[in-house]
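> Sequence and predicted structure are below.
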Amino acid sequence: MTRGTRDPGKRVKTARGRTASSNRWLERQLNDPYVKQAKAEGYRSRAAYKLIELDEKFGLLKGAHRVVDLGIAPGGWSQVVRKKRPKAAVVGIDLLEVEPIEGVTIFQMDFMADEAPAALEGALDGRPDFVMSDMAANTVGHKQTDHLRTMGLVETAAHFAIETLEEGGTFLAKVLAGGTDADLLALLKRHFKTVKHAKPPASRKGSSEWYVVAQGFKGR
């Protein structure tokens, strides 16, 4: 079969048994300047630059002393915190196993589990001043369901932040296209001085992800 005459009903195998879609993903990774930069600078993922860019825009890490990383895997965000705020206490949680990061306490558990919030709080000597979440639900292929599942995680993360943050603290979370829903946005505006949405340059143009940035926690 010559190029351009593939049967669209078949899954075309490429090098080493990869499918065409996985081959396109690999090609994109190899040509992605953020991936190359992450390897050169020792970050575990290109996602590190999303936090770096958001920090440059909003000053998220300025004065951060106790940080909670929700959905820490593979660890790029916590690596950024350790680099920029080496004396800060950092605790992270994820369902996935995460290779140790010097200076970071990591829990492998479900953030939605009842015991998770207490474990995170107990690992810090005081209330956090920055809660960051790069969590997203595993997709099932149904757009509305995927959106609801991810926003459920965002809402839980927001309530955790409101219950634990010290006054003046910051909450950062990944949301999907369309941003934070009305009820959650209203909740954040009640508890934070400023609430904004941003899409850092490191977030791929074709991605539906945005980030909500809530700063200046007013208290409970």
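Here it is on my side, so go on.
> drop to CA atoms for contacts and neighbour counts, all remaining ones
OK.
> The one residue sitting closest to the centre of the chain and residue 46, how far apart?
Against the mean C-alpha coordinate of the chain, by C-alpha atoms, centre = their mean, the closest residue is residue 134 at 1.4 Å. Per C-alpha to C-alpha, to the nearest Å, residue 134 is found 13 Å from residue 46.
> repeat for residue 146
23 Å.
> Please identify which of those two sits among more neighbours.
residue 46 (21 against 17; other C-alpha atoms under 10 Å).
> one more structure, for comparison:
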Amino acid sequence: MARPGQGSKPQGNQLKVRVKTGKGRTVAQKIWLERQLNDPYVIEAKKLGYRSRAAFKLIEIDDKYKFLKVGGRIVDLGAAPGGWSQVAAKRVKAEDGKGRVVAIDMHGMDPLPAVTIFKKDFYDEDAPRVLIDALGGEKADCVLSDMASHATGHRQTDHINIIALAETGYEFAREVLKPGGTYLAKVLRGGTEGQLLTMMKKDFTSVRHVKPMASRDDSAELFVLAMGFRG
């Protein structure tokens, strides 16, 4: 498993922010809020105008594997709040009219410069055609998926749910990718991701797990990167 990322993590506040219980917060909520307030990636995302810390995960992975090329056509599945779409639009130079980014999320999201957004479920039968039309009638160079189902607290159930999302995204990617294209999706450690990789190796020339530095060390989160779609 590769772990991209250069240098040290961004530096956050020198003094750690402490959060008190009360105001209706549980201990778990207090711990989560403290982690957010002290997370250097959260702080850096706010500073740079990214909608989520997840933007840095995509930045690190693309810095190493370079699949978001100028002029590329990108589909972002389950895109809200839009951090990955922001990164993709910048890297393909969508604002300059050189590339296109189409984002789809069943909950919708606020507008982003140079990103076409659909409030729609990518499970819908017409979704592939709608997105290809939005890309100017051409298939995509890359399909991105940072989707995760709502956590249940049961590790195996959460793992099965997120792998199911990744597998569905993979089937979708097969419909909308052009030959040579890339599929990047979030998964979790737990065993089943090996079966997903076996499936993908039939359709892509290169398949690997990656864990960017921006993924928390204590997280089971991984990303599966499949490149060189055979079509």
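Yep, it's here. Keep in mind it's a predicted model, so treat the numbers as computed, not measured.
> quick one, what contacts the alignment partner in structure 2 of residue 123 of structure 1?
Under the alignment by TM-score structural alignment, residue 123 of structure 1 pairs with residue 134 in structure 2. Applying C-alpha atoms under 8 Å, 6 or more residues apart in numbering, one finds that residue 134 of structure 2 lies in contact with 102, 116.
> Likewise for residue 32 of structure 1?
Neighbours of residue 32 of structure 1 in contact, by C-alpha under 8 Å, 6+ apart: none.
> Please apply the same query to residue 192 of structure 2.
160, 163.
> How much space separates it from residue 182 of structure 2?
21 Å.
> counting contacts, what elements does the longest helix along structure 2 pack onto?
Ranked by residue count under DSSP state H, the longest helix found in structure 2 is helix 155-176. Secondary-structure packing of helix 155-176 of structure 2 (3 or more C-alpha pairs under 8 Å, 6 or more residues apart in numbering; DSSP states H and E): helix 127-134, strand 140-145, strand 177-188, helix 193-200.
> Next, count neighbours for the corresponding residue of structure 1 for residue 150 of structure 2.
Aligned against structure 1 by TM-score structural alignment, residue 150 of structure 2 finds its counterpart in residue 138. Counted with other C-alpha under 10 Å, residues neighbouring residue 138 of structure 1 total 9.
> ok, the closest residue to residue 138 of structure 1 other than its chain neighbours - contacts?
Nearest residue to residue 138 of structure 1 in three dimensions, chain neighbours excluded: residue 146, at 7.6 Å (C-alpha to C-alpha, 6 or more residues apart in numbering). Taking C-alpha under 8 Å, 6+ apart, we find residue 146 of structure 1 in contact with 137, 138, 139, 140.
> In this model residue 193 seems to touch residue 217 of structure 1, though I could be wrong.
Yes: the pair residue 217 of structure 1 / residue 193 is scored as a contact, 6.5 Å apart, by C-alpha atoms under 8 Å.
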